[in-house]
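>>> please work out how this folds:
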Amino acid sequence: MPAPLVLLDLDGTLVDSAPGITACVAAAYRSVGLPAPDAATLRSFVGPGIWESLRRHGVPEELVPDVVAAYRERYAATGRHDATVFDGIPALLGDLRAAGIRLLVATAKPEAFAVPICGDLGLTPLLDGIFGTSLDESTSKAQVVARALASAPDHDPATTLMVGDREHDVHGAGEHGVGCIGVTWGYAAPGELAAAGALEVVGTADALRAALLARLGADAVV
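Take a look at the predicted model:
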């Protein structure tokens, strides 16, 4: 029987990356002469891809490439370092692996950033793989999920789950028949995860551990 598989979002699920992302988005807007968005709008940029977010918030199409370039330059230099691991996550990942669960990051963040961030924050040794988008974000969350699943060709859909903090995590996993457990310590609006169809929504790392072990039938770990 193949080992259970959990796909994990990165921003807002494993890592609090909002300070670095929002500061870089605000600076990128100003670099092309646009006023920086308000705090709530900036927060909505955490999770989805930057191209998608800029278009959703009405940045003129002709300015989008310049805003993205400014964002990428600042994020690579400073923003990616302004991130911390959420409380309880390293212990959670260690417990899940001890229970025989395979762990793969599947993020809408470009893989070129996701891999070094996981390394810098000490998460890489606790993971079995890290999958993200291309720098131009031409790959969707669902396509990232597909790549992650393909890396574990023996996975059983009945013992495969996604964990994420935004609706696109739920939808991206759902396109491949994978259910998603939502977490409330990320960046979703109130009710967003339930409305998207999350299997359940949990508020602590301990609650997430219990939910995953129960749903995957894995051995309990104290």
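>>> contacts, neighbours, all on C-alpha from now
Noted.
>>> which stretches of the protein form strands?
5-8, 15-16, 84-85, 102-110, 129-133, 160-164, 179-183, 200-202 (DSSP state E).
>>> of these, which is nearest Arg56?
Evaluated over these, closeness to Arg56 peaks at strand 102-110, with 15.7 Å, by C-alpha to C-alpha.
>>> what's that closest one packed up against?
Strand 102-110 sits against strand 5-8, helix 89-98, strand 129-133, helix 141-150, with contacts defined as 3 or more C-alpha pairs under 8 Å, 6 or more residues apart in numbering; DSSP states H and E.
>>> winner for burial among the ones you listed?
Greatest average neighbour count among the helices and strands packed on strand 102-110 goes to strand 5-8 (a mean of 25), per mean count of other C-alpha atoms under 10 Å.
>>> what's that strand packed up against?
strand 102-110, strand 160-164.
>>> quick one: residues contacting Ala196.
167, 170-171 (C-alpha atoms under 8 Å, 6 or more residues apart in numbering).
>>> redo that, cut-off 7 Å
When contacts are counted by C-alpha atoms under 7 Å, 6 or more residues apart in numbering, Ala196 touches 167, 170.
>>> check the gap between it and Gly172 for me.
11 Å (C-alpha to C-alpha, to the nearest Å).
>>> with Thr84 instead?
25 Å.
>>> those two: who's more crowded?
Gly172 (23 against 17; other C-alpha atoms under 10 Å).
>>> just to check, the more buried one is in contact with Ala142?
Yes. At 4.0 Å, Gly172 counts as touching Ala142 under the criterion of C-alpha atoms under 7 Å.
>>> ok so, going back, in a markdown table: the strands of the chain, plus distance to Leu216.
Below are the strands of the chain laid out as a markdown table (distance: least, C-alpha to C-alpha, whole Å):
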| stretch | distance to Leu216 |
| --- | --- |
| strand 5-8 | 9 |
| strand 15-16 | 23 |
| strand 84-85 | 24 |
| strand 102-110 | 11 |
| strand 129-133 | 19 |
| strand 160-164 | 7 |
| strand 179-183 | 11 |
| strand 200-202 | 14 |
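>>> also this sequence, please, to line up against the first:
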Amino acid sequence: MNRRQVAVAELEGRIGYVFHDRELLERALTHASVGDGALKVRHYERLEFLGDRVLNLVAAERLMALYPDAREGEMSRMMAGLVNYHACARVARSIGLPDALRMALSASKIGARDKDSVLGDACEALLGAIYVDDGLEAARAFFLAFWKDEFERLGGPKAKDPKTQLQEWAQARGLPLPAYAVEKREGPDHAPSFTVSVTVGDYDPELAEGRSRQEAEKAAALVMLLKREGPQ
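Sure, this is the predicted structure:
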């Protein structure tokens, strides 16, 4: 296994997601400089186009849930803070994406591997690839896990934890308190992935993944809220 292959494996470990379609992952990590623009080389630009739209959707969905009383102008300000190439580049660095990128040596030599614009596009491409590979819930889970620091940068009012929101939602309807259960634990000890279910009364359980049990429980609670009530 060469150095880049190790970096790709570590990337999947950090994000807690292993691609079913390996060619899709490779495309998401391939910069346009590879092959000097040859048509036979499939790079990440189309996936970046899709990922940008997915990012806007899950970010808007989350903001609606967190800030039910915010005005449209305030929502737009916060949205701009979440959906830009600087924010995406910070996420890219946090998951080790630079080392996993496939790019021409000439581009790497001029510093393209560490440019915010390049890393931001690659991060969106990765999000788009997760969406294609496993659907919106997987893309949402990735977003919820790795945009936490970006939400803290927003400076908006402190939002309630999704588990607290779900508990209040259940109590308001006279339902039992939410019950959480670990359905699956995968991955190495240094980068585990948890799948957790949440059940409220007679509602169908909802599943979500996270890098810790607590993170997965919060993601599952949010999925339950969004499916039962829509964005708050």
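>>> what would you report as the TM-score here?
The TM-score (TM-score structural alignment, normalised by the length of the first structure) is 0.28; 111 aligned residues with a C-alpha RMSD of 6.1 Å.
>>> helix or strand for Glu209 of the second structure, which one?
strand 206-210 (DSSP states H and E).
>>> residues in contact with that strand: which ones?
141, 145, 193-199, 216, 219-220, 223-224.
>>> mind redoing it with 10 Å?
Contacts of strand 206-210 of the second structure from elsewhere in the structure, counted by C-alpha atoms under 10 Å, 6 or more residues apart in numbering, are 15-17, 137-138, 140-142, 144-145, 180-185, 192-200, 215-225, 227.
>>> thinking again about what came up before, which one of the helices and strands packed on strand 5-8 of the first structure lies nearest to Ala150 of the first structure?
Of these, nearest to Ala150 of the first structure by C-alpha to C-alpha is strand 102-110, at 11.3 Å.
>>> for the helices and strands packed on strand 5-8 of the first structure, give me CSV that also has distance to Gly119 of the first structure and mean neighbour count.
Converted to CSV, these look like this (distance: least, C-alpha to C-alpha, whole Å; neighbours: other C-alpha atoms under 10 Å):
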stretch, distance to Gly119 of the first structure, mean neighbour count
strand 102-110, 12, 25
strand 160-164, 20, 26
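>>> quick one, what contacts Ser117 of the second structure?
Ser117 of the second structure neighbours (C-alpha under 10 Å, 6+ apart): 84-86, 88-89, 123.
>>> what does Arg147 of the first structure give?
106, 131-132, 141.
>>> out of the helices and strands packed on strand 102-110 of the first structure, which comes closest to Ala205 of the first structure?
helix 89-98 (6.5 Å).
>>> Arg30 of the first structure: which of the strands of the first structure is closest?
The nearest among the strands of the first structure, by C-alpha to C-alpha, is strand 102-110 at 22.3 Å.
>>> circling back to that earlier point, what is in contact with Ala196 and Gly172 of the first structure at once?
Common neighbours of Ala196 of the first structure and Gly172 (C-alpha under 10 Å, 6+ apart) are Cys180.
>>> re earlier: joint contacts of Gly172 and Ala142 of the first structure?
Going by C-alpha under 10 Å, 6+ apart, residues that sit against Gly172 of the first structure and also against Ala142 are 106, 108.
>>> dump the residue contacts of the residue nearest to Val115 of the first structure when sequence neighbours are not counted.
Spatial nearest neighbour of Val115 of the first structure, excluding adjacent residues (C-alpha to C-alpha, 6 or more residues apart in numbering): Ile130 at 6.4 Å. By C-alpha under 10 Å, 6+ apart, Ile130 of the first structure lies in contact with 7-10, 103-107, 111, 114-115, 118, 124, 144, 148.
>>> tell me where the second structure has helices.
Listed in chain order, the helices of the second structure (DSSP state H) span 3-15, 22-28, 45-66, 72-82, 85-94, 97-100, 105-109, 116-134, 136-146, 148-153, 162-172, 213-229.
>>> including distance to Glu206 of the second structure, could these go into a markdown table?
Formatted as a markdown table, those follow (distance: least, C-alpha to C-alpha, whole Å):
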| stretch | distance to Glu206 of the second structure |
| --- | --- |
| helix 3-15 | 21 |
| helix 22-28 | 27 |
| helix 45-66 | 17 |
| helix 72-82 | 26 |
| helix 85-94 | 27 |
| helix 97-100 | 30 |
| helix 105-109 | 43 |
| helix 116-134 | 16 |
| helix 136-146 | 11 |
| helix 148-153 | 22 |
| helix 162-172 | 12 |
| helix 213-229 | 6 |
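>>> just put the helices and strands packed on strand 5-8 of the first structure in TSV and tack on distance to Leu96 of the first structure.
Conversion of those to TSV gives the following (distance: least, C-alpha to C-alpha, whole Å):
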stretch	distance to Leu96 of the first structure
strand 102-110	8
strand 160-164	13
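>>> picking that back up, can you name the two of the contacts of Ile130 of the first structure that sit furthest apart?
Comparing all pairs in the contacts of Ile130 of the first structure by C-alpha to C-alpha, the longest separation belongs to Thr124 and Val144, at 17.9 Å.
>>> looking at the strands of the first structure, spot the one closest to Leu93 of the first structure.
strand 102-110 (7.9 Å).
>>> and the angle from the closest one to helix 89-98?
Angle, strand 102-110 of the first structure to helix 89-98, by axes from the mean of the first three to the mean of the last three C-alpha atoms, to 10 degrees: 140 degrees.
>>> orientation of strand 102-110 of the first structure relative to helix 141-150 in degrees?
Using the same axes, to 10 degrees: strand 102-110 of the first structure against helix 141-150 is 150 degrees.
>>> about what we covered before: which of the contacts of Arg147 of the first structure sits closest to Ile21 of the first structure?
The closest of the contacts of Arg147 of the first structure, once distances to Ile21 of the first structure are taken by C-alpha to C-alpha, is Gly132, at 16.3 Å.
>>> give the closest residue to the closest one in space, chain neighbours not counted.
Closest to Gly132 of the first structure by C-alpha to C-alpha, 6+ apart is Glu111, at 4.0 Å.
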